[in-house]
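**Q** Here's a sequence, model it:
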Amino acid sequence: MNQRRSMMNSTQISYFTLAAYFDTGSLKYLYFMILTLLYVLILCANVLLIVIICMNRSLHEPMYLFLCSLLFVNELYGSTGLFPFLLLQILSDIHTVSVHFCFLQIYCVYSYACVEFFNLAIMSYDRYLAICYPLQYNTRMTFNKVAVLIAVTWLTAFLVVVGTVSLTSSLQLCGNIIDNVYCVNYSIVKLACSDTTVNNIYGLLVTAFSVFCPLILILYTYMKILKVCFSGSKQTRQKAVSTCTPHLASLINFSFGVCFEVLQSRFHMSSVPNVLHIFLSLYFLTCQPLFNPVMYGLKIWSRILS
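**A** Prediction:
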């Protein structure tokens, strides 16, 4: 009888309450201005680099095409999936979000993360070919191959996340309180009063496919690059350092942010101060979109000047 009543109540849920927000009084306007400035900087930095790469013929190479089509476009996509919503919530006194918009945000955030990891893996493969097979690079990394890799990356990420959102949206929910400042898939799964075995198994498979598989490819390519560097000339080592440093910095920064978000969603974090909890949950969605254009912008600028 209780289970039937829970199932009936679950069908009436039309919105979620974001419980991680706290009353900041008049400081909410300061936070609003800071986040607005950050969002504007992200938009300007990424759009500027996209325009520079498109307009400068000397940058029409596979590495810069990957940066333009995947990295910078993806940063715009991911940050836009968060910042407008976050800015509205900061100014609002009631922190609620409709069920449909919540799942749309989950789709944007998770597909952004998948594309980011896939992109970092493809870029490591590109650097592997450039350093280990410099004479064969142009024949192995053609324009058609670049286009196919870009298309497969986005399409695969979107299809994988569609499965995640579809499974979660089909659950019967017995609550509507999410302990975060934006919608998180696992936080909704924890609200389910129906069986979540399929969701958990699919979640593990998606994590393995979208996180560990790219990391394994990155590890393999860098082992090969290191092998060539140790046995090669000083010029080869300098080329490897200059091309791989921004990529490694981006990978470490993004992995750090995602790791904290996964740990927070899976484990009870009541002992962590609320401000730190919010900062860590937002880190990979706010810092990475600005970190990448700064890192690669310096490299692009030095390439243009040379």
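
**Q** contacts, neighbours, all on C-alpha from now
**A** OK.

**Q** This protein: strands as residue ranges?
**A** Secondary structure of the chain (DSSP state E): strands at 15-18, 96-98, 177-178.

**Q** ok, L38 - how many residues close by?
**A** Using other CA atoms under 10 Å, L38 is surrounded by 17 other residues.

**Q** Tell me which residues touch it, please.
**A** L38 makes contact with T286, according to CA atoms under 8 Å, 6 or more residues apart in numbering.

**Q** Likewise for Y64?
**A** With CA under 8 Å, 6+ apart, Y64 has these contacts: I53.

**Q** Can you tell me how far it is from I300?
**A** According to CA to CA, to the nearest Å, Y64 stands 9 Å off from I300.

**Q** what's the answer for Y222, then?
**A** On the measure of CA to CA, Y222 and I300 end up 22 Å apart.

**Q** now swap in L65 and tell me
**A** Taken as CA to CA, the span from L65 to I300 is 12 Å.

**Q** Same question for L280.
**A** To I300, L280 is 30 Å away according to CA to CA.

**Q** One more: C44?
**A** 16 Å.

**Q** Looking at the two, which one has more neighbours?
**A** More neighbours surround I300 than the other of C44 and I300, with 18 against 15 (other CA under 10 Å).

**Q** roughly how far apart are Y29 and T96?
**A** 19 Å.

**Q** more crowded one of these two?
**A** The residue with more neighbours, out of Y29 and T96, is T96; 18 against 14, by other CA under 10 Å.

**Q** To compare with the earlier structure, here is another sequence to fold:
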Amino acid sequence: MKSNNSLTPSYFQFTVFADYGPLRYLFFSLCLLIYMIIISANVVIILTVCLENSLHQPMYIFICCLSLNSLYGSAGFFPRFLMDLLSDTHFISRPFCVIQMCIIQLYLGHELTLLTVMAYDRFVAICQPLHYHSKMTFRMVLLLLMFVVLYPVCFLGYLFYLASSLPFCRNKLHRLFCTTFSVVELSCVDTIAISRVGQVFAVILIIVPLSFVLYTYLRILLVCRRSLSDFRGKALQTCLPHIVTFGNFCISLCCELLLSQYNLVKVNTSVSVALSLEFLIIPPISNPLVYGLNLPQIRKVIFGFLSKTVCPTRLTSVFVGF
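**A** Down below sits the predicted model:
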């Protein structure tokens, strides 16, 4: 009699891809354009923060890390997705499925913890301005960034190990990419215990940071309410990009959680695809735009760089014309 491990398939198949015929090239071009926009927008933010000395401050370092995380998460999805758009078959080997699962879900975890750390930075800057420089030291920034990296790994690492070591009797994934819950559902063994552990870890990983962010902004609103209008305006100006980013991420997270909890075979394919793409496209595009356009310090550096590169070109063309 064969063991369960011998029945385990060495690959998985994505079932949501349809045969669009010649339209596949149009979809490929649009998705490639989106990926190039994500790379370009986030690289601009990263270079702006790294090259401008005046932006070597905690808030801008965290914004830079947010863009790095967007590049990291996009790299775990788009190259494979673009290949699938042009391919007639949509198989992924088990090791690559585990790698994709780790990258994308750690991207979500890092995004959430990073936004939590950014909320703490704004809380100290607005509610405890006299102690900001003594609290947000270079050492503290490094410790917070270590927390951003390790907090999701501690909770998700164990789930990744369990999901990758299970025996599987089926290989059809009703997703655009590999996730822990979708892979666990294909197992031959009873996975109720793993699902319960996953749900507990998900609650801890999500609820604790969300509660902390809500607490910090409640304190910020109370301070702003008792402050002068000038201080209130400056405080809200620095908090607005983070509020927009955090709200957008919460919507994306809800979409992903809904897809993880429901039977996707019964969900409309278009709805499933739209919800799957939301958190992998919208935050990586909107985050650099929100911070680049709303924060005057970053906007000033970007526009200054553009004026230095564009104006000499125009002057050269004028002299060449003469």
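
**Q** re earlier: with E75 of the first structure as the reference, name the closest of the strands of the first structure.
**A** Taking CA to CA, strand 96-98 is the member of those nearest to E75 of the first structure, at 23.3 Å.

**Q** I'd like to check which residues are in contact with the spatially most central residue of the first structure.
**A** Centroid-nearest residue in the first structure: A113, 2.7 Å away (criterion: CA atoms, centre = their mean). Residues in contact with A113 of the first structure (CA under 8 Å, 6+ apart) are G78.

**Q** That one maps to what in the second structure?
**A** A113 of the first structure maps onto L108 of the second structure when the alignment is built from TM-score structural alignment.

**Q** gap between its match and L280 of the second structure?
**A** 9 Å.

**Q** do the same with F28 of the second structure
**A** According to CA to CA, F28 of the second structure and L280 of the second structure sit 16 Å apart.

**Q** Which of these two has more residues huddled nearby?
**A** Under the criterion of other CA under 10 Å, the comparison of F28 of the second structure against L280 puts L280 first, with 20 against 17.

**Q** what residues are up against that one?
**A** With CA under 8 Å, 6+ apart, L280 of the second structure has these contacts: G73, S74, F77.

**Q** Tell me which residue of the second structure lines up with I90 of the first structure.
**A** Under TM-score structural alignment, I90 of the first structure pairs with L85 in the second structure.

**Q** count of neighbours near D195 of the first structure?
**A** 11.

**Q** Just give me the match in the second structure for it.
**A** By TM-score structural alignment, D195 of the first structure lines up with D190 in the second structure.

**Q** And F256 of the first structure, by the same measure?
**A** Counting by TM-score structural alignment, F256 of the first structure lines up with I251 in the second structure.

**Q** Tally up the residues packed near its match, please.
**A** 14.

**Q** show me the contacts for it.
**A** Counting by CA under 8 Å, 6+ apart, I251 of the second structure touches no other residue.

**Q** Could you pull up the contacting residues of Y107 of the first structure?
**A** Taking CA under 8 Å, 6+ apart, one finds V161, V162, V165 in contact with Y107 of the first structure.

**Q** Translate the first one into the numbering of the second structure.
**A** Mapped onto the second structure by TM-score structural alignment, V161 of the first structure lines up with L156.

**Q** Look up how far L108 of the second structure lies from its match.
**A** 11 Å.

**Q** try T8 of the second structure
**A** Taken as CA to CA, the span from T8 of the second structure to L108 of the second structure is 28 Å.

**Q** cool, and G76 of the second structure?
**A** Applying CA to CA, the value for G76 of the second structure to L108 of the second structure is 12 Å.

**Q** cool, and N4 of the second structure?
**A** In terms of CA to CA, N4 of the second structure sits 32 Å off from L108 of the second structure.

**Q** for F168 of the second structure, same thing?
**A** In this view, F168 of the second structure and L108 of the second structure are 26 Å apart by CA to CA.

**Q** The first structure: which residue goes with A202 of the second structure?
**A** Looks like A202 of the second structure aligns to T207 there (TM-score structural alignment).

**Q** do L145 of the second structure as well
**A** Residue correspondence, TM-score structural alignment: L145 of the second structure in this structure matches I150 in the first structure.

**Q** burial count for its match?
**A** When neighbours are counted by other CA under 10 Å, I150 of the first structure comes out with 19.

**Q** And the helices in the first structure?
**A** 2-10, 27-55, 62-66, 73-80, 83-91, 99-132, 137-140, 143-169, 185-189, 197-207, 213-231, 234-266, 274-286, 288-305 (DSSP state H).

**Q** returning to that earlier point: number of nearby residues for the match of I90 of the first structure?
**A** Residues near L85 of the second structure, counting by other CA under 10 Å, number 22.

**Q** now do S307 of the second structure
**A** S307 of the second structure, neighbours per other CA under 10 Å, totals 12.

**Q** when you align them, which residue in the first structure goes with it?
**A** So, by TM-score structural alignment, S307 of the second structure is left unmatched.

**Q** State the helix or strand in which S307 of the second structure lies.
**A** Take DSSP states H and E as the rule and S307 of the second structure turns out to sit in helix 296-321.

**Q** Thanks a lot, catch you later.
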